[in-house]
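Peer 1: Need a 3D model of the following:
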Amino acid sequence: MARNIDYGNLMHQAMRGLIRTVLKDVQAQGLPGAHHFFITFDTTHPDVRIADWLAERYPHEMTVVMQHWYENLEVGDDGFSVTLNFGDSPEPIYIPYDAIKTFVDPSVEFGLRFEAAEDDDEDDEPTPPKDSSPDQDATDETAETPRRADADVVSLDSFRK
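Peer 2: Below is the predicted model:
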């Protein structure tokens, strides 16, 4: 029986480890300079913990921003929790690393995108964006993000100026 090295899974584990390391540093030292994060995650993941009203508003995925205002960042081996401000309503959330779809720090043009295995079996047509314009705070934003059915490639070009 032939054995294959699962490079895709190994790459995702390494990239999630990078996110954990970055968040642990932010937990200990705070966000340096202009650094901030856009984190898109799967709200249907069984270990995600968000308020019911957020789950109803974002039934598939949500993007959060860690920038000026966040509290109680706790970084663990499997995920992290943080309290963010959603339209003047502080809400604690828990995001497992394997629920993360994208992690972007636009201040340094850095981004990671994770593709789920089931995405490879679907059409190559991207899902059109939904007509939703959430209330956005100056520091923390949320948005429904269209799903992309691209190859398992990390590209920084879309974040360059």
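Peer 1: Every contact and neighbour count from this point should use C-alpha atoms.
Peer 2: Noted.
Peer 1: The protein: strands as residue ranges?
Peer 2: When secondary structure is read from DSSP state E, the chain shows strands at 37-42, 61-66, 70-75, 79-85, 90-96, 100-105, 110-113.
Peer 1: Please provide the structure for the following sequence as well, for comparison with the first:
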Amino acid sequence: MSQKIDYGNLMHRAMRTLIRDVLADVQKTGKLPGDHRFIITFDTLHPDVEMADHLSDRYPGDMTIIMQHWFDNLDVSEEGFAVTLSFGNVPEPLYIPYDAITTFADPSVEFGLRFETQASDIDHDDDDDEAPMDELVEPDADDTPRPAAEVVSLDKFRK
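Peer 2: Model prediction:
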């Protein structure tokens, strides 16, 4: 057993669970509430990603999808999610494991997560291949100035 707590991997798993829970709520209702939209970037080379060959050829390395107004067949599982999205008015099914996700953002509420995989951050003696979460980010969808996000200290909520 390791002599230290692996906070990076614990946070990584917690944030992936957050994504799963949010997607599961959307699956129940079949739509995103209000102005919410999800911008998800994932590693197309991840061995468990499933997508059409012409899409993986077009996006060799990573791909960014947007879930907002039209999506179909959202199926959320413990390991990942399946969804059908439209590419050039052609519906295409995708399967994205949570550990293939590199960014998850909902700009309508200025929420974002970025997951970094760095060889120095991974304990190769461990059977757990997950990388730690690196930082929270706001997506760069355009150059429009945005108000600064508020950083809240957890100490504020401690008793």
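Peer 1: I'd like the strands of structure 1 laid out as CSV, including distance to residue 25 of structure 1 and mean neighbour count.
Peer 2: As requested, the strands of structure 1 are exported to CSV (distance: least, C-alpha to C-alpha, whole Å; neighbours: other C-alpha atoms under 10 Å):
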stretch, distance to residue 25 of structure 1, mean neighbour count
strand 37-42, 13, 21
strand 61-66, 14, 22
strand 70-75, 9, 17
strand 79-85, 13, 20
strand 90-96, 17, 18
strand 100-105, 14, 20
strand 110-113, 17, 18
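Peer 1: Looking at those strands, which is nearest to residue 21 of structure 1?
Peer 2: Proximity to residue 21 of structure 1, assessed across those by C-alpha to C-alpha, is greatest for strand 70-75 (9.0 Å).
Peer 1: Show me what the closest one is packed against.
Peer 2: For strand 70-75 of structure 1, the helices and strands in contact under the criterion 3 or more C-alpha pairs under 8 Å, 6 or more residues apart in numbering; DSSP states H and E are helix 7-29, strand 79-85.
Peer 1: Recalculate using a threshold of 6 Å.
Peer 2: On a contact count with 3 or more C-alpha pairs under 6 Å, 6 or more residues apart in numbering; DSSP states H and E, strand 70-75 of structure 1 meets strand 79-85.
Peer 1: Matching residue 9 of structure 1 against structure 2, which residue comes up?
Peer 2: With the correspondence set by TM-score structural alignment, residue 9 of structure 1 lines up against residue 9 in structure 2.
Peer 1: residues near its match, how many?
Peer 2: Neighbours of residue 9 of structure 2 under the rule other C-alpha atoms under 10 Å: 19.
Peer 1: Tell me the spacing between the residue nearest to residue 40 of structure 2 when sequence neighbours are not counted and residue 77 of structure 2.
Peer 2: Residue nearest to residue 40 of structure 2 in three dimensions, not counting chain neighbours: residue 104, with 4.6 Å by C-alpha to C-alpha, 6 or more residues apart in numbering. Here the criterion is C-alpha to C-alpha, to the nearest Å. By it, residue 104 of structure 2 lies 17 Å from residue 77 of structure 2.
Peer 1: How about residue 146 of structure 2?
Peer 2: According to C-alpha to C-alpha, residue 146 of structure 2 stands 34 Å off from residue 77 of structure 2.
Peer 1: And these two? Which one has more around it.
Peer 2: Neighbours per residue, other C-alpha under 10 Å: of residue 146 of structure 2 and residue 77, the larger number sits with residue 77, 14 against 9.
Peer 1: how about the more buried one, what does it touch?
Peer 2: By C-alpha atoms under 6 Å, 6 or more residues apart in numbering, no residues touch residue 77 of structure 2.
Peer 1: For residue 25 of structure 2, see how far away the residue nearest the centre of structure 2 is.
Peer 2: A centroid search over structure 2 (C-alpha atoms, centre = their mean) returns residue 104, at 3.7 Å, as the residue closest to the centre. Computed as C-alpha to C-alpha, the residue 104 of structure 2 to residue 25 of structure 2 distance reads 16 Å.
Peer 1: What of residue 83 of structure 2?
Peer 2: Taking C-alpha to C-alpha as the measure, residue 83 of structure 2 and residue 25 of structure 2 are separated by 14 Å.
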